[in-house]
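J.: Using only what follows, build the 3D model:
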Amino acid sequence: YREFYQCDADVVGSDSLLNEIELIQMIDEVFNRLGIRTTIKLNNRKVLAGIAELVGEPEKIVDITVAIDKIDKIGLDKVKEELAERGLSAEAIDKITPIITLSGSNEERLAKLSELLAGSETGLKGVEELREVMEGSKQLGLRAELELDVSLARGLNYYTGTIIEVKARDVEIGSITGGGRYDNLTGVFGLPGVSGVGISFGADRIYDVLNTLNLYPADIAGAAKVMFTNFGVAEAAKSLEVIKKLRENGISSEIYPDCAKMKKQMGRADALGIPFVAIIGESELAEGTVTLKDMTSGEQKSLSVDELVKALA
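T.: Just a heads-up that it's a prediction; the model follows:
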């Protein structure tokens, strides 16, 4: 997974939190369509900056975030050890501990976070941004679980606001999507002061989740939903007309490219796992009908073109 494919969605040029809400809706819709149950974890970089301010170590924000981001992997005790190794005092670690071990509902966590970060203007700004994004997403309705996770840092120091990470609930595989707000990143490309927020779907990991849970739809196994036979020039021409109409209605269709014996054509459909074969021969051509064969049951029906569209839709 050190080298991987990803599919990105970004909004550049606006600092509105509506963009975060829309990206969360996109994440929810994508994984709902794929059938993957997910937890969308949220945090805010300003909350992490607030924690560093609270313990009097604002310059150690990177050390703090790198350590607490590992809590799921190494546990609280090891995180405390790492914080100490990075130069934080015992008193500072004691202040950080209740923040990164918050429990309860998201509303309860936000309320507690507001109390704990009351001395940090930056931290409270982060809490308010989190509240707006979470409430906005909740109002639109999510199939995924939405979880405030104060330990979430993603180890990427260019995030300036919202931080997003998505986990599959039924497979232990790490993050399958992540992202956040990166208000200063465009400066690297000669465009300073432009706000941006984006997410990346981890294609390789999502592929592996689909494999592990056997979630690939059965209807993508075949080359098409229906294959038309080919019994001559006139028959093939009519078949292409019908295929055009089927495709316009979202039904994947193909024609056997050569005029050949029925057995050979049926063998191709069977080998490719195509569930239906449509036959236009002399009689069908004369009557303006299509014979549809179900390759699983062997049942055949004579249908008009409109009836064929309805039967396959």
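J.: only C-alpha atoms for contact and neighbour calcs from this point on.
T.: OK.
J.: residues contacting Ala168?
T.: Residues counted as contacts of Ala168 (CA atoms under 8 Å, 6 or more residues apart in numbering) are 36-39, 174-176, 209.
J.: What ranges does the stretch 101-250 of the chain have for its strands?
T.: 145-148, 162-168, 175-181, 196-202, 226-228 (DSSP state E, counting those that start in this stretch).
J.: Next, the angle from the second one to strand 196-202.
T.: With axes from the mean of the first three to the mean of the last three CA atoms, to 10 degrees as the basis, strand 162-168 and strand 196-202 are set at 10 degrees to each other.
J.: And Asp77, how close does it get to Thr101?
T.: 12 Å (CA to CA, to the nearest Å).
J.: Deepest-packed of the strands of the stretch 101-250 of the chain, please.
T.: strand 226-228 (a mean of 26; mean count of other CA atoms under 10 Å).
J.: Mind giving me the packing neighbours of that strand?
T.: On a contact count with 3 or more CA pairs under 8 Å, 6 or more residues apart in numbering; DSSP states H and E, strand 226-228 meets strand 253-255, strand 276-279.
J.: that older thread, want to throw the strands of the stretch 101-250 of the chain into a markdown table with distance to Val55?
T.: Shown next, in a markdown table, are these (distance: least, CA to CA, whole Å):
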| stretch | distance to Val55 |
| --- | --- |
| strand 145-148 | 21 |
| strand 162-168 | 22 |
| strand 175-181 | 25 |
| strand 196-202 | 29 |
| strand 226-228 | 66 |
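J.: on that earlier part again, could you take the contacts of Ala168 and lay them out as CSV, with extra columns for distance to Ile163?
T.: Output for the contacts of Ala168, formatted as CSV (distance: CA to CA, whole Å):
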residue, distance to Ile163
Ile36, 21
Arg37, 20
Thr38, 16
Thr39, 14
Gly174, 16
Ser175, 13
Ile176, 14
Val209, 23
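J.: and the residues you listed, which of them are in helices?
T.: Counted as lying in helices by DSSP state H, out of the contacts of Ala168, are Val209.
J.: tell me which residues in stretch 57-75 are buried?
T.: Buried positions in stretch 57-75, judged by neighbour count with 16 or more other CA atoms under 10 Å: 57, 60-71.
J.: Spit out the contact partners of Phe276.
T.: 225-227, 269, 292-295.
J.: tell me the two of those that are most distant?
T.: Ala269 and Leu292 (13.0 Å; CA to CA).
J.: Spit out the residues that contact these two alike.
T.: Each of 276-277 lies in contact with both Ala269 and Leu292 under the rule CA under 8 Å, 6+ apart.
J.: compare with the first, here's sequence two:
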Amino acid sequence: MATIKPSIPKGTRDFSPEEMVRRNYIFETISSVFKKYGYQEIQTPTMENLDTLTGKYGDEGDKLIFKVLNSGDFLSKVPTEKLTSHSSQLITSAISEKALRYDLTVPFARYVVMHQNDISFPFKRFQIQPVWRADRPQKGRYREFYQCDADVVGSDSLLNEAEFVLIYHEALSKLGLRDFTIKLNNRKILWGIAEIIGKPQLIIDMTVAIDKLDKIGFDGVTKELIERGFTKADIDKLKPVILLQGSNESKIQNLKSVLKDSEVGLKGIAEIETILDYVLALKSQTSDQKSLNLELDITLARGLNYYTGAIFEVKTNEVSMGSIGGGGRYDDLTGMFGLKDLTGVGISFGADRIYDVLEELGLFPEASAESTRVMISNFDQGAERYALPLLRKLRGAGINSEIYPSSAKLKKQLNYADDKKIPYVILIGSEEMEDGMLSLRNMKNGDQQKLSIEQIIATLL
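T.: Presented below is the predicted three-dimensional model:
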């Protein structure tokens, strides 16, 4: 039999033990903040029924769904006319009834509808699971990646939006980030802007263009707007709004003047003011944390076909990186499954990008690289027998511990501990077995001291 060269599918990754410790550090930090704010964890299956997912992400999104072939002889029940047709969609629907999860949002909507009689509304859930997309792999874009979402459905209170601002601030601060901006906008404000320039039918075109302001500048935005059907007079009206500067308060006052004739625009402004008031009231209770950088950004658009109210985006200012989080309010998430008018709001953390940021800034704590706190040496059978009750005591005290599994030279054992980044080693020789005082070596600086097992436990805890 020919030797098969080991490989993994493009766009997927292996994670080393060190990487897993760091990834779990991110997930555990974020989930601890979710729980603090009353969110409960759920999980949904890796696979969903294909018809659950299709038609929810647009034509382009549907093309990126990984289909799963029916089990057994999947061709046997397919009518000949479908097999001989030139429509791949007809064939696919006949041989595949399931698909890998494309995101966490649609499965969450399906979950809410299926369990609506078992859950209490408002329903606050978070979910940290992998998703799959048949996208073209490139740097920073994978076919398998984790999403880290929190949503609350069944509540139209803007207190939820304010708490999401605080969740972003607290979680990212706990991860060590010091300079990041939480951007806030409202879909209704964007509707109002399109309304006052007389182009409500071109709202998508307008927002797609102004969303690129950071990348292509105002001249580039102007060129794109003209290509999309806007006039110079329209752009003259848009310019002061697009280039709005100053504090959040001054931006709001300017917008009130610009949108004075737009009912929907003024409603969006009122919602922003309410969110800012809630944030201020809640933030005063957490004044020990770093200052919160919350910016009203009128050019923020984010998935306009999806969101209906407040929208969020988070960017780090310490590293050149795209957004590391985003989300917003939606008014009919579960309508696609027959449960109408259930409003909700949700956010997502970009875990892979956050990992890259923390790595570049050297923000992973040293302890996060540890899996084992202390290793006991093993020089011979007598030392091994003596060590086993000590190992039991260490683990009983909640200390991650291991014994080198077979007798070996000291250098080999210490190299093993170094490779695993184990910070302490207990050395047990004949002298230690006689007097019960064990040699504890600090692997970082080489210092060594004689301690009882009780003293070692106290030192390591």
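J.: From Leu333 of the second structure, how far off is the equivalent of Leu18 of the first structure over in the second structure?
T.: Under the alignment (TM-score structural alignment), Leu18 of the first structure pairs with Leu159 in the second structure. Counting by CA to CA, the gap from Leu159 of the second structure to Leu333 of the second structure is 19 Å.
J.: ok, those two, which is more surrounded?
T.: Set Leu159 of the second structure next to Leu333 and count neighbours by other CA atoms under 10 Å: Leu333 wins out with 25 against 17.
J.: ok, now how distant is Leu110 of the first structure from Met134 of the first structure?
T.: For Leu110 of the first structure relative to Met134 of the first structure (CA to CA), the value is 10 Å.
J.: follow-up on the earlier one: between the contacts of Ala168 of the first structure, which is nearest Met26 of the first structure?
T.: Nearest to Met26 of the first structure among those: Thr38, at 12.8 Å, using CA to CA.
J.: Excluding sequence neighbours, find me the nearest residue to that closest one.
T.: Spatial nearest neighbour of Thr38 of the first structure, chain neighbours left out: Ala168 (4.6 Å); criterion: CA to CA, 6 or more residues apart in numbering.
J.: which position in the second structure aligns with that neighbour?
T.: Using TM-score structural alignment as the criterion, the counterpart of Ala168 of the first structure in the second structure is Thr316.
J.: try Phe31 of the first structure
T.: Under the alignment (TM-score structural alignment), Phe31 of the first structure pairs with Leu172 of the second structure.
J.: for that match, helix, strand, or coil?
T.: Of the three states, Leu172 of the second structure takes helix according to DSSP: H, G, I helix; E, B strand; the rest coil.
J.: any idea which residue sits dead centre in the second structure?
T.: Phe349 (2.8 Å; CA atoms, centre = their mean).
J.: check contacts around that one.
T.: 147-149, 324-326.
J.: what do you get for Ala203 of the first structure?
T.: Contact partners of Ala203 of the first structure, counting by CA under 8 Å, 6+ apart, are 4-7, 176.
J.: Mind jotting down where the helices sit in the stretch 51-200 of the first structure?
T.: Along the stretch 51-200 of the first structure, counting by DSSP state H, counting those that start in this stretch, helices occupy 61-68, 71-85, 90-100, 106-116, 121-140.
J.: what's the angle from the second one to helix 90-100?
T.: Angular relation of helix 71-85 of the first structure and helix 90-100 on a 0 to 180 degree scale: 160 degrees, by the same axes, to 10 degrees.
J.: after superposition, how close is helix 71-85 of the first structure to the second structure?
T.: Comparison of helix 71-85 of the first structure with the second structure after fitting gives an average deviation of 1.5 Å (mean CA distance after the TM-score superposition for the first structure).
J.: The fourth one too?
T.: For helix 106-116 of the first structure, the mean distance from the matching residues in the second structure following superposition reads 1.6 Å, by mean CA distance after the TM-score superposition for the first structure.
J.: Flag every buried residue along that helix.
T.: Buried residues in helix 106-116 of the first structure (16+ other CA under 10 Å): 106, 109-110, 112-114, 116.
J.: Out of those, flag the one nearest to Ala144 of the first structure.
T.: Of all the buried residues of helix 106-116 of the first structure, Ala144 of the first structure sits closest to Asn106, with 14.0 Å by CA to CA.
J.: Spit out the contact partners of that closest one.
T.: Asn106 of the first structure touches 147-148, counting by CA under 8 Å, 6+ apart.
J.: what does it align to in the second structure?
T.: For Asn106 of the first structure, the residue aligned by TM-score structural alignment is Asn248.
J.: I'd like the distance between that match and Ile189 of the second structure.
T.: 14 Å.
J.: Identify the residue spatially nearest to Arg169 of the first structure, adjacent ones excluded.
T.: Using CA to CA, 6+ apart, the closest residue to Arg169 of the first structure is Thr38 (5.2 Å).
J.: Surely that neighbour touches Glu147?
T.: No - using CA atoms under 8 Å as the test, Thr38 of the first structure is too far from Glu147 to be in contact (10.6 Å).
J.: residue contacts, Arg329 of the second structure?
T.: 307-311, 343-346.
J.: Can you tell me which of those residues is nearest Ala281 of the second structure?
T.: Minimum distance to Ala281 of the second structure across those is 18.7 Å, recorded for Ala310 (CA to CA).
J.: aligned partner of Leu130 of the first structure in the second structure?
T.: Aligned by TM-score structural alignment, Leu130 of the first structure pairs with Ile272 of the second structure.
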